[in-house]
Each structure stands twice: as structure tokens, then as C-alpha cells.
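In: sharing a sequence plus its predicted fold:
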Amino acid sequence: MSEVDEEELEEVSCELFQKPLSCAPRSLSCVEEDFFMLVSEGKVWNVKRLVHCHTKGCGSVGFDVNCVNFEYSNAMSIAVENGNVEMVKYLFKLTSASKYCTLLKAIHIGDVEMVVFLCEKMRADCDVSQQGEDQDFLENLSPLVVAAMNGHFEIIGYLIERGHSINEPHNPECFCEKCHQTLRYSDPLELAIRTWRTYSAMSNPSYFVYITCDPIHYAFKIHRRLIKLSRIESSFNQRYEELARKIREFAACFAGQCKCLREMELILKKRNTPKEKLTKVYQGEYPRLLMAIDYDQVEFVCNPKVQIALQQKFFGTFEDFAYFSNTTKFFYPFVRILTIPTSYFSFLLHPTSKTATFYASPVNRMLHFMASYVIFLFMLFFESRRDKSVSRKCLVTSFWGKAIFAYFCGWFGGVVSVFINMRPGRFFHDKWNLYDVVTLTMFGLTMAFGIASVVHSKMPCIPGVDRKYWASLDPQLMAEGCFVVANILAYMKLLNFLEVHKVIGPAVVALFHIMKAVLKYAVVSACVLLVYSTAFSNFYSYYSGMSYVDRSANETSFQEESFIDWISSFKTFFWIISRRTEVPAADVIVQNNIVRHLFTQTIGYIALGSFTLIMIGLLMNILVVSMTQTFPSKPYDLQKSWIYARSTIYLYFMHFPVMPPPFNLLPQFYTVRYLREKSYFEKRCKEEDLCDYIKLMNILAERYFNTMKNRGDEKCTSKRHFKTKTRIIAPKTRCRSI
């Protein structure tokens, strides 16, 4: 090897094995170690003497006052962590450390006096560009965001008074030009983290009690925003769900600070729309409770104090019903069949009497509706037993059919009344309202097809033939089919009434949870079924109709109609779920058994076996989920779901007419009185004084933070407080909405 090659090899080896650069800070000198030790001790005079001893003639210090230790902490950071304000004041002039990072660290610790000093020195609001590099904080992190994330109440108020604010991100579904540019040119990870930190600050109660006069309304709206973000930001969905959970708990805990029924009613009666819009939107007796239902605030609705106020309004003067036994409550609607005429004449002749007021309470509306609905179910039973030998007969032509039609009209009027009292979004938010709409639609189709059948039979071109000669889509057949479906839906509505029962209600709620879980697995099963049915369609089509005669046993075997076409394949795999498909369904029969197609038959058996195993696994998972939903690990969750479902029923009958179907179609003076009160609702709202509500919010906020301070669950106050007396709440004249 030549000398030139050896020199090149040495250069390459030197490049490969050169000493790597270390990311650790340099070692401190003895003077710098003494400097850090004196700063940690907190004696300013000793630090000054050390600096004075090492000051050169030109005025510069003989060591690096901005040095960092192995933890990347400088002297200013140590002084801030120790809470030594005097040391921070001295080092503020001595060192050139980032003042912005120092302010953020002081805010993070929660030292109010130090934050006030730094803000005064830095003069009002701080520019983000002054932040510098710091490993503890991200870029573009404002002081108010840090204070709000840590829940330092006094610091938040101080920063807001100095003009600090949080730039609220746009709606997650916003596609404006600014959002488009941000998504296009920003780093995705940095944007996601910054968005989460911003919402973490905005969702802290210590922050939004300063910027709004209605913390409950703000909590509802930001909760919906967090739920949207949890669905969009899949990587941070658990963090957003955790923030949403804390917001729900805050709204419930905040309302739970009420100490009397008057305070709770003042919250529940708070209007949600501006006064000039009240003529278009009627919000009922408890608008805030309806709003909680709209925003799915389960914890707020299930709060015991909210439930006491709701039950007080629901039972009215019939408070004894709450103390009846469960058996008495179950059979009491049958007794109320006899009181329906009495209540009607009370509303008709003397609507202002105590009897009319008693029967107008929501609990009596519910009991009368149940009583009339029981009669309606008996009418459906007798109508379903009608003789089918009569060729053409419309539902409304029979006696029971006319009674059913009258009840249908009254029920439809009641649903329309509830729809008018509630806005469409709120009406269709309840699953039972959708159920009523579907049930009424099926009854309407039954009557429409019945009338079409009678008209169809009277046409001169249509002969009066027997039923067996009718077309498959004959109006009479379609009317009878719709009537059967309507019957099923009508009887299943009994589950809605059973949800109110204290013992049976939780079981009904658990049933709905089971159905939701089963529906998910049903979708998976349907996908697997479609895959197998499509793959094996026409697989045995050649063997259709073939047979084999076994002369020794004198038996004839025919080819099964299993994989002949798509329909037969679908039926074969579908009936495997209920074990109706037998093993010979996969056999291949060749005419006269000339040759046995074993490979094709093996593929058929593998298909049946694999599909059976998949279905068994899915059914076992459904069984496990059903047991989990019926017997949950936390019975409180099931109880809470039942209370929420019962509350929706209570609110429904608060908006329902005072008379049940079909008596609500008859004239009554109480309805006139109800409409008159509704027309003057705006006038009453204008006369309300919102000062009481704002004062109540201040009182509840003070109670809430005192409760959190005693529990130690939340940083409701800073570590060091103002020396001057400051108000705990500074209510604003207007609310900032999300």
C-alpha cells in the first residue's frame, strides 16, 4: 500500500472516530459553584459580596453569571423556584437571562408577588418574541395560558386586568382562509399541542369565572367544543375527553353549591336566548335544564339538588305520589282512567279552581296519558283480532278502528304541541320523540293504505276477486302489514313509561345500552355475512338439480340449494347464526357420481366451518358485553343514566297538553289560559332583574373555590397571595361565548 493511501485512510478513520459533541452543559468552575450555592441559600448580601470580589476593574464580573448547571437551570431559575423575590430583583439587573421565561416560571410556581414585580419591570403585556429558548415551555405560550393551566386564581385576575388575553381558536369545523393557511403551513404536532394547551387553559374554572358572568353556560358550550375536538383529534382524544369530563363535573359541582331551592330555581330559570327572540323560542319553566339536556350534561342533570327542584316542579301539589310504594305506582295509572272525565270538566267549567290546578301538574298529565294509552292498547288488541275473511275493509270503518283514529288524531296533536313548545333540534334530540314520530307515521300509513284499498275496490275496472288473487303490493295487504308494525311499536312504547319506575327503570336503561352494543357487533356480522355470500355466490351453480342414486341402499341424494346463487349463499350463511344450516349443505353431488369433486367440496366445508367460528366469537362477545352492561362494575353509572332518562320524561310532560289523547281535541278554557300565559312570557322575562343571578354566580363561585381549596383537589388559589385585598370575582357586563 502506498503512502498516499495510508494518509487517506488515516483521515477517514479520524473523521469516523472523532469525539462526538456533547449536548450536556460544560462543567462549572469553583466560583460558579459557590455562586449557585449562595443563590440557593437565598442570602442576597452574600451573593453581592461574591460578585463584588470577582469584579474586574472595567466593571465586568470575572465569571459567567449566566451559566447553567447540569439540569440546565441558571441562577434566576433557582431564585424563582425558591420564591426569593429579593434575589430575583437583584439577579434581574445582574444577569441577562430571558425575562419572559422567568415570568413564565414564576407564574407556573404561583408566586403572586414575584409575578407582579416581573410584570411591572417588563411593562404591561409581554411580547412572545422575547421568550427565548427554554426547555420547560413551548414557543408562543402566553403568561395567561400558563396561569390558567395551573389554576392560579389571583394571577389570572391580575393578568386579565393588565390586558392579557387568550386567543381562542376557531371552531374545529371552521374552514376559513386563516384556518386553511394555519393547517397548511404550521407543523401538525406543534399545532395540535398548542391547541390542546389553549383549551386546557380555557377550560379551567379559575380562568373562565373571570371572563364570563355565566360560568354554567360557558361550561356547557366549551364542553361541546371539547367533544368535537376529541372526535377530530384522534391522537389527543383521551386528553380532550378528560377535559370534557372535568367541565361536566364542574358544572354539576358549581350548581351543587346552592343551599336553598330559590337559588337552584334561579339557575334553572335562567334564559338562554336574548330577550328579543323570546317570541320565537319558548323555553319552558326551566330553560337552563333544557339546555343541559341539549348539551348532554348528565352530571348536571343528575345532581341531587337539581333533581329536588325538578321533582318539586313535576309533582306540584301531588307530592304524595313520590311516597307511594313501587307496586302502587305501577298500578296507579289504571285507577286514573276514572278521573279523566273529572279533570276535563274541571278544565272546561272552572279552569282556575284548585282541582284544575291539581290535574294540570305534570305528574297528573303523565298519569292521565298512561291511563288513556292503556285503553288505546286494548283497542289495538280488539282491532287486530278482526276477521280477515272480509275482502276489503278500511281501519276507520270498524268501531275499534274509529276509536283508534280518534286517539291517533289526539296523539298527533299532543306531539305537535310538544314540537312547537320545543325547538326542532331539542325535540328530535330525545330518542322517544323520534320513536313517537315513527309510530304515528306507521299508523298514518295504515289509514292511508286502507282508504286507498277501499277506493281501489270501487273502481269499475277492478273485479271483486278473492284475497288469494291479489297483487303482492295490494293496498289492503300493505295496510295490514303497516298495522302490524304499528302495533309492535305501540306496545313497545310501554318501555318509555317503565323508565320512570324506580325498580324497572334501570333495567330498561340497561337494555338500551345492550342494544347499542349489539348493534355494533351486528354491523360487523353483516359485513362478514356479505363477504362470504358474495365470495360463494354461483360456486355450486353447475351442480344445481343434480342427483345421485345409491342402488345398494336404494336412496337418492339431491344437490342442496346452498351456493347456487347469491340469495341461496346468503340464506345458507345467515341460518348458520341460528344453527338452522346443516352440514350436508356443503356437499357436492355429481350426476350419477361419475367423479367426486372433493376439492370443491372441501372449500365449501372450510367456508361453513370458518364462518361458524367467526359467528361463535361474535356471539360470545355480545354475551360478554350484555353481562357487562346489565351488571356494570360501577352501579352508580347505571343509576345516573336512569336518572337522566327519567328527567327527560319529566320535561316532556311539562310541555305536554293538560288532557291526554283524544280528550285534548275537545274545547277547554284551560288551554286558552295556557296560551295567554305563554303570550305574556316575554313581558314577564323583561321584568326580571338579572342582578340577582349575577350576585348568585359570584356567591356560588366563592363557595366553589372554597370547597375545592378545602378538598385540595384543585389549585384554586396560588401559593402566595396578594398583600392587598382583592375581590375574588370580577363579573363582567357581558358573557363571552365559545
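Out: Arrived safely. Numbering: from 1, shown residues only.
In: contacts, neighbours, all on C-alpha from now
Out: Will do.
In: these two touch, right, Ser142 and Val128?
Out: Yes: between Ser142 and Val128 there is a contact under C-alpha atoms under 8 Å: 6.9 Å.
In: of those two, which one has the most company?
Out: Ser142 (22 against 13; other C-alpha atoms under 10 Å).
In: residues touching that one, list them.
Out: Ser142 makes contacts with 128, 166, as judged by C-alpha atoms under 8 Å, 6 or more residues apart in numbering.
In: ranges for the helices of the stretch 201-350 of the chain?
Out: Along the stretch 201-350 of the chain, counting by DSSP state H, counting those that start in this stretch, helices occupy 205-211, 215-232, 237-255, 261-268, 287-294, 298-301, 304-315, 326-335, 340-349.
In: how far does the fifth one sit from its chain's centre?
Out: Spelled out, that is helix 287-294. In terms of C-alpha atoms, centre = their mean, to the nearest Å, the centre of helix 287-294 is found 14 Å from the chain centre.
In: can you list the buried residues in it?
Out: Within helix 287-294, the residues that count as buried by 16 or more other C-alpha atoms under 10 Å are 287-293.
In: want to compare, so here's the second one:
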Amino acid sequence: MENDEDKDLEASISRKTLIMPKLPSALTVEEKRFLLAVERGDLPNVRRMLQKAHRKKTNLDINCVDSFGRGAMTIAIDQENLEMVELLIIMGVDTKDSLLHAINVEFVEAVELLLEHEELIHKEGELYSWQKVDINTAMFMPDLTPLILAAHRNNYEILKLLLDRGATVPLPHDVKCGCDECIMKSEQDSLRHSLSRLNEYKALASPSLIALSSSDPLLTAFQLSWELRGLAFAEPESKSEYMDLRQQCQQFAVDLLQQTRSSQELAIILNHDPDNPPYQEGEHMKLARLELAIQYKQKKFVAHPNIQQLLAALWYEGVPGFRRKKAKDKIMIIVRVAVLFPFYCMLYMLAPETKIGKLMRKPFMKFLVHASSYLFFLLLLILVSLRADDLLLEHFGSESMKAYVKDKYDKQRGNPPTILEYAVLLYVVGFIFEETQEIFVEGMQSYLRNLWNFIDFTRNVLYSGVIVLRVVSYLQQQAEIEKDPATAYIHREEWDAFDPQLIAEGLFAAANIFSALKLVHLFSINPHLGPLQISLGRMVIDIVKFFFIYTLVLFAFACGLNQLLWYFSDLEKKKCYHLPNGEPDFDGAPDACMKWRRFAK
């Protein structure tokens, strides 16, 4: 039996014998002396040995390698001996992947020399020297080209040499690409295919390569950073590598910004737009490049002190020195704008070219006016909810006004909108116009990217539903009152559950919640409440995730418990309600079985 098992084992081993790569043979004494002379930089002895080898007066293999797989060319490059490298090339030593090795150790002179040699010996349609190396003994992956490796090392001089000779980095295919080439490579070796894409993006993210090859380095860094963010989620196995490359691109953009030496240079960079004429000093700043950075979520770039200083100068342009004023003076300015904002708005619409009209165009003043207007809108909502106009007439009106209010309370159906409700309607129309204009100017994609727009859109939809339902309810109730005047005095408790006016009031309450939620967005300007808003947002997201998992577990537990109860209920029924002969016996069931039956129900 043991002999049979040994035979089977030997047979299985023979079937699974691996094809080992062809390893270099042991060095002769002459070859050891040759490599030692190369390592020591002994040019005369190396030249003499190579000449003897060419005359075949010795058994020296000029392409021999030591136990570490290093040939004479590799050793000379490690020693940074340019004369030795030149001698070896002249004497016909195979360069193999020496160019890649020279790039890897950043030996610029040797790279230039090997490039010139490669241009002389390379023939169109054939492989390059570094591509002919056996993949089993090669030091570098077959997908690594000289330009990709130089980009990995971020060596500006070597990259310049390669780009001047026409070298390019192949654009990687999309991670979801389904072309024949990608499918074939993925089926042959999925790991190699993934590493090849990672190596290409490592090269593309090189700051030196971006600076040398891109006409708009900032835009390239933004776009590549955003693309790497998508790759990090598409390939979670390499997420850390892609996120590191993304941070590298973001840091490159910040480093470029760090080179600005004046506000004029900074303004030219931030207002650069390839589709429009260059920015001239004194023009209105559109900050196109800054908007692009926000769109691509370049947090480090936007938070840079240079940009923040420029934004602060633009923000307080209408009120110079506002940050240096005393707290009392700041409060007085804010209160004055908040109280007089209707006057400022009317003046801007009627005389925009006046001093105050031009002041309204400044960012800080626009924010104060907008915030004051929105706070006034919330005050209107509170007054509408409290029926403030009716309370005012009831307490301070004449007898006829009080009688009108009493009749209005008795006749709750078919009442027209109040003055305050008309004011809210005017605001809602303005909100809808504002959101429509924003979609038209910025585009739907940019509009949907801002999550606060979802709140505004929901608020506007709810208010629109309130308006439609109020109109429908008014027309419907007026028609019913004309047929039977007594229907005007039906109490709310007796109304139909789906009366349009009741539904409209529910939607109005929901819309008020979304309106009040927009206050959080206004608080983001505060240095203390702004970060708190971000923390609260992340906390809410975590709570939603936990609630989803909790609901899922609770549902699974409920389903399992229900199945368990049915199972034991069936067993108890068979045990309690059947006689030994299999016939049912409901009358003779014991008390315990009856209790279980009630529990199961």
C-alpha cells in the first residue's frame, strides 16, 4: 500500500512539474575578474579583457551576470561610472534593461547615453532592448516603459530628455472598459492588468510630468484627482494607492499656488478661463478656476491662505475694515442693513448706478440683504401659522372688525388667502424663479451637485402643491356653498379626511420645516458654526446607516421568530389534538396545549 501511494505521489509531482526559468551559469575565474574590474572602475583592464574576448582568446562571456543577476552594465551604472558605461557600449555589451536601471537610480548622463545608443541600434517594427529581456529574470515589469519609470521617480531632467525624443504615456483604459484588449488581458492575468493600470496612473500623477506635458497644469491636476477618486471606489483593492495619488495631485496644485507672489498673479490664476479673454486688472473677478476647484472638491487648494486672503478682501470690499471694527460697530451695520433691506432692494432696482446701488453688488452686502430677506420670510411663516392678522384685528380692531373675524372663524370653508399668505406667495414665486435661473445658468449637472439645492427644490415643490390645493379647495368649496350655504359652517372635525384644504395645510407645515432648515446653510459663514454643520451632517449620515442596519436585523429576527412560532405551533397541534390512532381530539386537549394555542395566536 505504501509503495502504491509513493508511486501516485511521484506521478502527480511529475505531472505538475514547473517550468523553471533559465538561470545563469556559474561564473568562471575570468568572468569574476571582469566584473570585479568593472565594479572598481579599472578601465584599462576592462578594455583589455573585452578585446581578448572579441579576439576569442579567452572564455569570457561579456554578458555574464553575478549571483545577484547584475551584469557589467548594471554594475557600472550603480557605480555611476559614465566612462565605463561608454566603454561597455562601444565594446558591444548588451544593454538589455540598462536604460530602465539608469532611470531607476536617476543616473541622468547614462540615460542620455543609452538613449542615443538605443536610437542607433533600434529598427522599426522590432522590440526595444528592455523589451527583449526574459520576463522571468527581468528586474522590471514588462509594462514599464522608460517614461513611466521616470515619472515614478519624478525626475524632471530624465522626463525632459524622454519627452524631447517623443516618448508618451499611454492613456489607461476606463476601469469599466469592455474592449477586446482589456478582456483578453484580464483573462490572461487580472493582477498584472490591474497593476499595469496603477503604474500608468502613478506616471500620470507625477508633478514633473504634468508640468512638462500639460498646457494647463492646474486643470490637469484637478481632473486627474477627481478621476483617481472614482478609481479608488471602483477598485477597492487598490484604494489606498489611488487615494495617495489623489493627495499627490492635490498637493501639486497647492504647490503651484504657493508660487504666487502678489494679488495680481493670484487673480490671474483664479480667473483663468480658456474660453474667455485673459483677466485684466480692474475687471470683475469671475473666479472661474476657483469654481472649478470647488467642483472637483479640491479642499486643500480652496483652503489655501492665499486664496482665503483674496476671498476675504473681495467679501468685505463694500465694507472695508469690517473685521477690524469693534463688536458694537459690526452689530450696528448688520442691524441697519437688516432693517432697511426693502429700501436697499428698491433703490437697487430703480437706480442701480447710484452709490448705494453699486454698494449692493458687493458680496458682503448681498449676503446681508439676502439673509435679512430670508429671515423676514421665516417671520412671515411664523405669523401665518399663528394667524397674526386675525389676532391683531381681534384684539385691536373695531367692533365690525371683531365681528368679521368671529364670522371668519365660524365660516372656515371657502375663505380667501390673507394678506400675509399673499406675501408668502410672492416669496415662493421669487424662490421658484431663482432656482429656475440657477439651473439655466449653471446647468442641471452643476445644480444637482449641490445638496442644498435638493432642499430648495423640495421646499418649492411643497409650496407649489400648497398653492394648487388651496386654489382647488377654494373653487370646490365655493361651488358647494353656492348649492348649500350651510356647508360654509361645517366644523373642521367633520370635513372629509382628504379635503384639499387639509392636505394643503399639511404640506404647508412640511414646507415650513424645509424653509427653517435652510438657516443651517446661512450659518456656514460663521467659523464656529460652519465646521459644526459638517460634523452634524456626517453624524446624520452615520445615524441613517445605523438605522438601516438596525431595521434589517430587526426584520430578519422577526421573520425568524415568526417561523419558529409556526413550527412549534404545528408540533404542539400534532401532539395535543390528535389521538394515538391519528384522529383529532379537540375536547381532550390538556390545559398546557390550550395555553400554547392562545400564545401562538
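Out: Noted; the coordinates are in hand. Computed from a predicted model, the values in this text were never measured in an experiment.
In: hang on, the earlier thing: from the buried residues of helix 287-294 of the first structure, which is closest to Glu15 of the first structure?
Out: Minimum distance to Glu15 of the first structure across the buried residues of helix 287-294 of the first structure is 68.3 Å, recorded for Ala292 (C-alpha to C-alpha).
In: isn't that closest one right up against Cys302?
Out: No: using C-alpha under 8 Å, Ala292 of the first structure is not in contact with Cys302; the gap is 10.5 Å.
In: circling back to that earlier point, nearest to Leu498 of the first structure, of the helices of the stretch 201-350 of the first structure?
Out: helix 326-335 (8.5 Å).
In: could you say what helices and strands the closest one packs with?
Out: helix 362-384 (3 or more C-alpha pairs under 8 Å, 6 or more residues apart in numbering; DSSP states H and E).
In: what number of residues lie near the equivalent of Gly537 of the second structure over in the first structure?
Out: Matched to the first structure by TM-score structural alignment, Gly537 of the second structure sits across from Phe512. Burial of Phe512 of the first structure is recorded as 13 neighbouring residues (other C-alpha under 10 Å).
In: ok, Ala312 of the second structure to Tyr201 of the second structure distance?
Out: 37 Å (C-alpha to C-alpha, to the nearest Å).
In: residue contacts, the residue mapped onto Cys101 of the first structure from the second structure?
Out: Counting by TM-score structural alignment, Cys101 of the first structure lines up with Asp97 in the second structure. Contacts for Asp97 of the second structure (C-alpha under 8 Å, 6+ apart) come out as 129-131, 133, 138.
In: preserved in the first structure, out of these?
Out: Contacts conserved in the first structure for the contacts of Asp97 of the second structure, using both residues aligned by TM-score structural alignment, their matches' C-alpha atoms under 8 Å: 131, 133.
In: the contacts of Asp97 of the second structure: which two are farthest apart?
Out: Ser129 and Ala138 (11.9 Å).
In: where's the aligned partner of Gly69 of the second structure in the first structure, which helix or strand?
Out: Matched by TM-score structural alignment, Gly69 of the second structure corresponds to Tyr72 in the first structure. Using DSSP states H and E, Tyr72 of the first structure maps to neither a helix nor a strand.
In: surely Tyr72 of the first structure and Pro25 touch.
Out: Yes: here Tyr72 of the first structure reaches Pro25: they are 7.2 Å apart, a contact under C-alpha under 8 Å.
In: the nearest residue to Lys297 of the second structure once chain neighbours are set aside: how many residues sit nearby?
Out: Nearest residue to Lys297 of the second structure in three dimensions, chain neighbours excluded: Trp226, at 7.9 Å (C-alpha to C-alpha, 6 or more residues apart in numbering). Using other C-alpha under 10 Å, Trp226 of the second structure has 18 neighbouring residues.
In: in contact with Trp226 of the second structure: list those residues for me.
Out: Going by C-alpha under 8 Å, 6+ apart, Trp226 of the second structure touches 246, 296-297.
In: that one maps to what in the first structure?
Out: Aligned partner of Trp226 of the second structure by TM-score structural alignment: Arg224.
In: and for Phe440 of the second structure?
Out: Using TM-score structural alignment, Phe440 of the second structure pairs with Ile420 in the first structure.
In: thought Gly133 of the second structure was touching Lys96?
Out: Quick fix: residue 133 of the second structure is Val, not Gly. Yes: here Val133 of the second structure reaches Lys96: they are 6.2 Å apart, a contact under C-alpha under 8 Å.
In: who's more crowded, those two?
Out: Per other C-alpha under 10 Å, whichever of Val133 of the second structure and Lys96 has more neighbours is Lys96, with 20 against 15.
In: the more buried one: which element?
Out: Using DSSP H and E, Lys96 of the second structure falls outside every helix and strand.
In: so how far is Leu368 of the second structure from Phe440 of the second structure?
Out: 25 Å.
In: center of the second structure - which residue?
Out: The centroid of the second structure falls nearest to Arg229 when counting by C-alpha atoms, centre = their mean (5.8 Å).
In: report the contact partners of that one.
Out: 242-243, 246.
In: contact partners for Arg426 of the first structure?
Out: Asp294 are the contacts of Arg426 of the first structure under C-alpha under 8 Å, 6+ apart.
In: on that earlier part again, show the buried residues in the contacts of Trp226 of the second structure.
Out: Going by neighbour count (16+ other C-alpha under 10 Å), the contacts of Trp226 of the second structure have 246, 296 buried.
In: relative to Phe396 of the second structure, which of the contacts of Trp226 of the second structure is nearest.
Out: The nearest one, if we look at those relative to Phe396 of the second structure and count by C-alpha to C-alpha, is Lys297, at 56.0 Å.
In: give me the contact list for stretch 396-412 of the second structure.
Out: With C-alpha under 8 Å, 6+ apart, stretch 396-412 of the second structure has contacts from 390, 393-395, 415, 488-492.
In: good, wrapping up.
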